[in-house]
Every structure is written in C-alpha cells, then in structure tokens.
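*Asks:* all I have is the shape, not the residue letters:
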C-alpha cells in the first residue's frame, strides 16, 4: 500500500494543472525525466502518457521541463481563477498544502509559473518527446 501511495505522490509532483484567468489550462511535467520515470509499470506509464497527449487542445497544453535545476523544483502549486476573477493559490509544502488568496503570495506564484514556462520546451516539442518516450520506452 505504501508503494502505491509513493507512486501517486511521485506522479502528482510530475504534473501540474494551472488555470489562468483566460480560462486556458496548462499541464506541465516538472522535469524531463517525467516521461521516462517508471511509476506504476510500463502499461500504466504508456496509458498515462497517451492519455495526457490525447487531452491536449486549444485550452490544454503540455510542456516538458528539461532535466536539471529549474524553478519548479521548489514545490508544486496550482493557481485557480474564481468566477469573481480573483486568483487563489494552492501550494504544496513538506507538511501540508496551503490555500491562499493573498495578493503577494499569488503574485510570487505567477512569477514562478512564468519562470517555469520560460524554461520548458515548446508545446510541439514536448508532445513529440512524450510520444517518443511512449514508443521507445513504454511500448
């Protein structure tokens, strides 16, 4: 049971869902190893990565962050825009998740998100990389 929970935690650190005020959703891999890291076995990896690619459209994009040091290593977070237009931040910590609408905290997270996005591969290259990982490693 612990192994499954560890796998779920690892997978949750690999992908992030972020909603912008423009109603565009983005999912990101935390690092380049994401499509290559075996979590749940080959069948599970193949299915998850194929599903991720199939979900992409004009509102949902996937970008892979190359290996090495990057802004996403400080911990996972989600920024959601409420119907009122106000942004809310959910940030993961070593102890628990924190939800806040503090303007300074949200602004820092938005800056970090932009930094992560600037370090990520373009969308088409990311999709190609994921498809290549499925074909070469998980098929």
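*Replies:* It's in. Note that this is a predicted model, so its numbers are computed, not measured. Residues are numbered from 1 along each chain as shown.
*Asks:* from now on I want contacts and neighbour counts done on CA atoms only, so please keep to that.
*Replies:* Will do.
*Asks:* next helix or strand past the longest helix along the chain?
*Replies:* Ranked by residue count under DSSP state H, the longest helix found in the chain is helix 103-119. Going down the chain from helix 103-119, the next helix or strand is helix 123-137, by DSSP states H and E.
*Asks:* returning to that earlier point: check which helices and strands the longest helix of the chain sits against.
*Replies:* strand 77-81, strand 87-92 (3 or more Cα pairs under 8 Å, 6 or more residues apart in numbering; DSSP states H and E).
*Asks:* dropping in the other structure now:
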C-alpha cells in the first residue's frame, strides 16, 4: 500500500487540482493515454504533461476533454482558475487588483495594452519574447486573452488609455492581422467606458516614455500603480508614489491628441497610414 504524504495544511493550487482531476477521469474511464490521444487528436506526451501539471493546457484541449469525459464544462471552469498559474507570482497580485478595479488608467509606450489585444497580436508578441513550443505559447495567449474578461463584464472599469504613436507604427508582420488589431481598437473605443488617446511624436520627450504605466482605482477609493518594462514589473501601493505617477499620466494625457483625433488617426492608418498631425495650437 502506498504511503500517504502528510497533509501540509496548504490548499492545492487550481493547476494541481486540474491535473489530478484529469488523471482521475482518465483512470475512471479505463483509458490509456494512447487511447485518449487518439480520441482527442492531441499528442499523448502533451496530455501526460496536463495530468502532471507541467502544462495547464489551452481552452481547446480542455473543451475536447470535457467532451470525451462527458463533464459538461466542469473542466473548462477549473481551467479558468488554473490558467492564472501561467503568470508569475509577482504579477498575480496586480491581476487581483485589476479584476476588482473601477477605474483603469493605462499608458503604453511600446505595445498594444494586453486588455485590447487581438489573439493574433498577443500570439506574435509572446512568440517573439523568447523561444517556446506551440503548446506553451497557446497557454500564454489564452491566459492573456482571459484577462480581457474584465472589459466585457456587465460593469467594466472605466478604461482610459494613452498609446504612444510608436505603438501604432510597429505593425504586425501579417497585414490582415494588423488591420484586425486596428479595427479592434476602434471597436473598443466605441464603448462608453473606453477612452483612447494617441501621444504623437510631435509631443516631444515625456516622462514614462521608457515603459508602461497602469493605475488602478479600487472599490474602496484607494489606488495602486504598476510600472512595467520588457524585463521588469513593479507594483506600487504607497499613496505618495501613486500620486506622483498619476500626475505624470495626467501630463501625458494632456499632451496626447484628443479622443476624436486619435480615432481619426487610427482610421487613416487603416487606409494606408499617414503621419500623425500635431494638434493645431489655434
């Protein structure tokens, strides 16, 4: 008889719970990994990694397993919890605050904000970050897109985004994917809770140009800030530091094109791209 490991008192992670449930379901059904691979068309090695928790999977493979086991959407619901494990621990605190936010300010210096990315954009950005196999990449993309639930919920946060002009000048390699991304920005900007502005090159040097900034207002009225570069992210909760960054954001927003001119710029870019015209001082 195998010896049970002593209970450490710690609750297992959702990722571990998903892995154990997948193993239990397969063994209860009397299936081998080879048989399961044939039924789902997914590689047996990949399925084994799901059962051991090495991989968390994509929504497609989890939906296929729900179908094979006749579990409705139970595995998919568990995957929704487990996918958060795809993010570093230091980022999960930010995600918790982001999910509860009532107002969200965002300045993006280099890329489209994750909450506004299409699947193709997220896929290309994550693929270029570092080499990874397709299964891992699919998991990362699914996890990022899953965060977008907060802008589609019944009472989403008031989203106010400022995009540096360079964000709109760095196109995707596939022209149609880039057109789809620009169209998605325009679609989101039509929502009453989303305001988008473009910071033109003509605005000159500004604070925060080296990275991206997110400021989140919580239901209790307090605010937190998240500073991010390509290699580092820092969550700031000190009221003085957050206020300093809020003022920096306000200055960026003041220097940006008004919302209607920003939308017009994106529309022109979809038709072939034109230089960003500085606002008329008169």
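*Replies:* Happy to help now that I have it. Everything numeric in this text was worked out from a predicted model, so none of it was measured.
*Asks:* still on that earlier bit, tell me the counterpart residues of the longest helix of structure 1 in structure 2, please.
*Replies:* Using TM-score structural alignment, helix 103-119 of structure 1 lines up with residues 239-255 of structure 2.
*Asks:* in the matching stretch, what counts as buried?
*Replies:* In terms of neighbour count (16 or more other Cα atoms under 10 Å), stretch 239-255 of structure 2 has its buried residues at 242-243, 245-246, 248-249, 252-253, 255.
*Asks:* those residues: which two are farthest apart?
*Replies:* Within these, two members stand farthest from each other by Cα to Cα: 242 and 255, at 20.1 Å.
*Asks:* sec struct for the residue of structure 1 positioned farthest from its centre, please.
*Replies:* In structure 1, residue 84 marks the outermost C-alpha relative to the chain mean, sitting 24.9 Å out by Cα atoms, centre = their mean. Counting by DSSP: H, G, I helix; E, B strand; the rest coil, the backbone at residue 84 of structure 1 sits in coil.
*Asks:* what is the equivalent residue in structure 2 for it?
*Replies:* Per TM-score structural alignment, residue 84 of structure 1 is aligned with residue 220.
*Asks:* doesn't residue 16 of structure 1 belong to a strand?
*Replies:* Yes: Residue 16 of structure 1 forms part of a strand when assessed by three-state DSSP.
*Asks:* quick one, what contacts it?
*Replies:* Going by Cα atoms under 8 Å, 6 or more residues apart in numbering, residue 16 of structure 1 touches 26-30, 76-78.
*Asks:* aligned counterpart of residue 74 of structure 1 in structure 2, please.
*Replies:* Per TM-score structural alignment, the equivalent position to residue 74 of structure 1 in structure 2 is residue 210.
*Asks:* what's the neighbour count on the spatially closest residue to that match that is not a sequence neighbour?
*Replies:* Using Cα to Cα, 6 or more residues apart in numbering and skipping the chain neighbours, the partner closest in space to residue 210 of structure 2 is residue 109 (6.9 Å). By other Cα atoms under 10 Å, 22 other residues sit near residue 109 of structure 2.
*Asks:* and residue 104 of structure 2, how far from residue 258 of structure 2?
*Replies:* From residue 104 of structure 2 across to residue 258 of structure 2, the span is 18 Å (Cα to Cα, to the nearest Å).
*Asks:* please apply the same query to residue 159 of structure 2.
*Replies:* Note on residue 159 of structure 2: its distance to residue 258 of structure 2, by Cα to Cα, is 15 Å.
*Asks:* settle it for me: which of these two has more neighbours?
*Replies:* Taking neighbours as other Cα under 10 Å, residue 159 of structure 2 and residue 258 compare with residue 159 leading, 21 against 16.
*Asks:* tell me the secondary structure for that one?
*Replies:* The three-state label given to residue 159 of structure 2 by three-state DSSP is strand.
*Asks:* that one -> structure 1?
*Replies:* In structure 1, residue 159 of structure 2 lines up with residue 25, judged by TM-score structural alignment.
*Asks:* now residue 194 of structure 2
*Replies:* Correspondence of residue 194 of structure 2 to structure 1, assessed by TM-score structural alignment: residue 60.
*Asks:* correct me, but the match of residue 159 of structure 2 touches residue 59?
*Replies:* Yes: shown here, residue 25 of structure 1 and residue 59 form a contact pair, counting by Cα atoms under 8 Å, at 5.4 Å.
*Asks:* ranges for the helices of the stretch 101-250 of structure 2?
*Replies:* Along the stretch 101-250 of structure 2, counting by DSSP state H, counting those that start in this stretch, helices occupy 119-129, 134-147, 149-152, 165-169, 175-189, 239-255.
*Asks:* nearest to residue 34 of structure 2, of these?
*Replies:* Here helix 134-147 is closest among those (Cα to Cα), at 18.3 Å.
*Asks:* and the closest one, what's buried?
*Replies:* 136-145, 147.
*Asks:* count the neighbours of residue 18 of structure 1 for me.
*Replies:* Look at residue 18 of structure 1: counted by other Cα under 10 Å, it has 19 neighbours.
*Asks:* now do the contacts for it.
*Replies:* Taking Cα under 8 Å, 6+ apart, one finds 25-27, 78-80 in contact with residue 18 of structure 1.
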